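Undergrad: Generate coordinates for the sequence data below:
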Amino acid sequence: MRAEVVGAGGAEISLSVGGARHARPLVLVHGWAQSSHVWAAQFADPALAGRFRLIAMDLRGHGASDAPAGGYDDSRIWADDLAAVLEFAGPDPIVVAWSYGGLVLTDYLRVHGSAHIGGIVLAGALTEIGKGREGGRIGDAMRAAIPAALSADPEVAVPALTEFSTAMAAKPVPGPLAQALLGSCLSVPPSVRSAMFRRDVESAEVLAAIDKPCLIVHGTNDRVVAPAAAEYAAGKIPGAVLRWFVDAGHLPFVESAEEFNSVLRQFSGEQPK
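TA: From the prediction side, this is the model:
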């Protein structure tokens, strides 16, 4: 089912909600130029859906959420959007943040702290952004896509986004899913795609202050967010566990869905409720 919450500045943030109604929440945060639909394999897993309440947000400017003219370079706005989702979710959620979603999560932690979070999973995630930021190290597929993927000219952007969406996976994914990934890229306004990169965010102190259980999962063949970004986060977050998904790319929850869901169930089930 779909639901909405009111985020920063009155923007409506759209949610996909499933799973067990009164169970512990898993809040799923997607990445740049995607949507909540990337988590289809998690919503379809009866073992996850039977034990947890699944809540996947569409970031502002993405999917079915509002796309305000500005605010995409403001950490406070991203933080408050996620805060609204977590309030909807209820007590002690596990937050699963993928790709740019990891940056949104660090925005939240910087502004609101970790008191209302039960655990964190960073999946192929950025935790920083900006030139020389170790937590924002990108791979060759992301470097190749920029700046063309940010262009308002479809003759420039569409080929770049097509190549980028294909390069996200290191293992074959079903054709309809591959097209859906591209469709999500194209549905995000060029102004939003561009504005999200006009940031310089350092998160070393934020990561070092995390006092909740943290699991970091990353594909060894990720060409979008470099594996070095995962190593950086693991070195900063006290007690973080780093798990590599061998031969997977930027979509471990799709490419290795069964393994990913099993790891997620194990981690989430072990955290205090």
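Undergrad: contacts, neighbours, all on C-alpha from now
TA: Fine.
Undergrad: Now do the residue sitting furthest away from the middle of the chain against residue 149, distance only.
TA: Distance from the C-alpha centroid of the chain peaks at residue 155, with 27.8 Å (C-alpha atoms, centre = their mean). Distance of residue 155 to residue 149, given as C-alpha to C-alpha, to the nearest Å: 10 Å.
Undergrad: Please apply the same query to residue 38.
TA: 19 Å.
Undergrad: So between those two, which is more surrounded?
TA: residue 149 (26 against 21; other C-alpha atoms under 10 Å).
Undergrad: any chance you could map the strands in the protein?
TA: 2-6, 12-19, 24-29, 52-57, 94-98, 119-123, 214-219, 241-245 (DSSP state E).
Undergrad: and of those, who's closest to residue 170?
TA: strand 214-219 (8.7 Å; C-alpha to C-alpha).
Undergrad: Just list the residues touching residue 169, thanks.
TA: 222, 248-251, 255 (C-alpha atoms under 8 Å, 6 or more residues apart in numbering).
Undergrad: which one of the residues you listed is nearest residue 54?
TA: residue 251 (18.4 Å).
Undergrad: measure the residue nearest to the closest one when sequence neighbours are not counted to residue 249 for me?
TA: Closest residue in space to residue 251, ignoring its immediate chain neighbours: residue 169 at 5.8 Å, by C-alpha to C-alpha, 6 or more residues apart in numbering. Distance from residue 169 to residue 249, counting by C-alpha to C-alpha: 5 Å.
Undergrad: before we move on, the earlier item: turn the contacts of residue 169 into CSV, including distance to residue 48.
TA: As requested, the contacts of residue 169 are exported to CSV (distance: C-alpha to C-alpha, whole Å):
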residue, distance to residue 48
222, 25
248, 21
249, 22
250, 21
251, 18
255, 17
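Undergrad: another one to check against the first:
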Amino acid sequence: MIRFDDQGSGPPIVLLPGLAATSRVFDGTVRDLSRDHRVITLELPGHGDRTDPADDTPATVSGAAGALHTLLDRLGVTEATLLGWSLGATVAYAYLERFGRKHVRALVSVDQSPRLVLDRDWPHAAFGALDEDGARDLARGVTADFAAFTANLVGGSFAAGTEPAAEAHGLLVSEALRCDPVAVRSLLADVTGQDWRERLPLVTSSLPTLFVHGARSRVYPTALGRWLGDTLPSARLEVFDSSGHLPFLEEPERFLRTVRAFTAHDKEPTP
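TA: Got it, this is the predicted structure:
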């Protein structure tokens, strides 16, 4: 079974990390939210030094969603908010499509696109220009030179025009290198082949949903937030003006206020 942490008490919130990242990227988020929430974090398949070598969860989005369902069943969690960052958000979408609202009361999707590759009517691809050939090359690069892949991925995750704090940058790189390159490649190949543009409105129908996007994201540099706001008008959109792909690290205080306000459903988040 995929390893997890379970801290705090109160309304449950489940944190799902992104590709080539471990739950340690959420350390500061967990410390703060666990003061008044039950915070559960888990690793993606093949990710992190806490991953059980005996775990045979497929390194796919569906495999991760199934592992999440098994975990929530085991823990007896109900009425959880799923908070997925990047690929972790796609895992949350897949969970909702496969299992419905069982265990879930709300969704927070952090800087993720419903489709990661370009097509004729879709400009909101990863890095603004990832096409199908580029996606295949990117996946091959994971196992060809994992250190270079992770360095580029981490370096491009911070806001455009900024110099990342050495501590945050170092943590992301060191945790990325704890992941299994084969699992990372498998997950990347899987997610770049998926298209949630029509499916996302269906899985979030009547579900309280918050989209968080970084205005200076180099991973999703186009007007993706605007598309989400137009396509899912009942959802809430919060754009973080000083953030890239990592608003929970780049604007942590606002991120925590926003998540708390959303989970409480009692006031609007403040800038």
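Undergrad: Can you pull up the most central residue in the second structure?
TA: Nearest to the second structure centroid, counting by C-alpha atoms, centre = their mean: residue 85, 1.7 Å.
Undergrad: That one matches what in the first structure?
TA: Mapped onto the first structure by TM-score structural alignment, residue 85 of the second structure lines up with residue 98.
Undergrad: Residue 110 of the first structure: how many residues sit nearby?
TA: Neighbourhood size, residue 110 of the first structure [other C-alpha under 10 Å]: 18.
Undergrad: And the one 5 residues further on, by the same measure?
TA: Other residues near residue 115 of the first structure come to 11 when the count uses other C-alpha under 10 Å.
Undergrad: Distance of it relative to residue 270 of the first structure?
TA: In terms of C-alpha to C-alpha, residue 115 of the first structure sits 18 Å off from residue 270 of the first structure.
Undergrad: ditto for residue 120 of the first structure
TA: For residue 120 of the first structure, the distance to residue 270 of the first structure - C-alpha to C-alpha - is 12 Å.
Undergrad: repeat for residue 45 of the first structure
TA: 19 Å.
Undergrad: So for those two, which sits in the more crowded spot?
TA: residue 45 (15 against 10).
Undergrad: How about the contacts made by the aligned partner of residue 175 of the second structure in the first structure?
TA: In the first structure, the residue matched to residue 175 of the second structure (TM-score structural alignment) is residue 184. Contacts for residue 184 of the first structure (C-alpha under 8 Å, 6+ apart) come out as 33-35, 62-63.
Undergrad: what's the answer for residue 217 of the first structure, then?
TA: 121-124, 230, 242-245.
Undergrad: Try it again at 7 Å.
TA: Residue 217 of the first structure makes contacts with 122-124, 242-245, as judged by C-alpha atoms under 7 Å, 6 or more residues apart in numbering.
Undergrad: Most neighbours among those residues, which one is it?
TA: With neighbours set by other C-alpha under 10 Å, the maximum within these is found at residue 124, which has 31 neighbours.
Undergrad: Check the gap between that residue and residue 171 of the first structure for me.
TA: From residue 124 of the first structure to residue 171 of the first structure the distance is 15 Å (C-alpha to C-alpha).
Undergrad: now swap in residue 91 of the first structure and tell me
TA: 36 Å.
Undergrad: Give the aligned equivalent of residue 65 of the first structure in the second structure.
TA: In the second structure, residue 65 of the first structure lands on residue 51 (TM-score structural alignment).
Undergrad: Tell me how many other residues surround that match.
TA: Residue 51 of the second structure has 20 neighbours, counted by other C-alpha under 10 Å.
Undergrad: Quick check: buried residues in stretch 56-67 of the second structure?
TA: Residues 57-67 are the ones in stretch 56-67 of the second structure that count as buried (16 or more other C-alpha atoms under 10 Å).
Undergrad: Same list (the residues you listed) but as CSV, adding distance to residue 182 of the second structure.
TA: Formatted as CSV, the buried residues of stretch 56-67 of the second structure follow (distance: C-alpha to C-alpha, whole Å):
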residue, distance to residue 182 of the second structure
57, 13
58, 11
59, 9
60, 11
61, 14
62, 17
63, 15
64, 15
65, 19
66, 20
67, 19
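Undergrad: show me the contacts for residue 149 of the first structure.
TA: Applying C-alpha under 7 Å, 6+ apart, the residues near residue 149 of the first structure are 157, 160-161.
Undergrad: What is the nearest of these to residue 145 of the first structure?
TA: residue 160 (5.4 Å).
Undergrad: correct me, but that closest one touches residue 145?
TA: Yes: using C-alpha atoms under 7 Å, residue 160 of the first structure makes contact with residue 145 at a distance of 5.4 Å.
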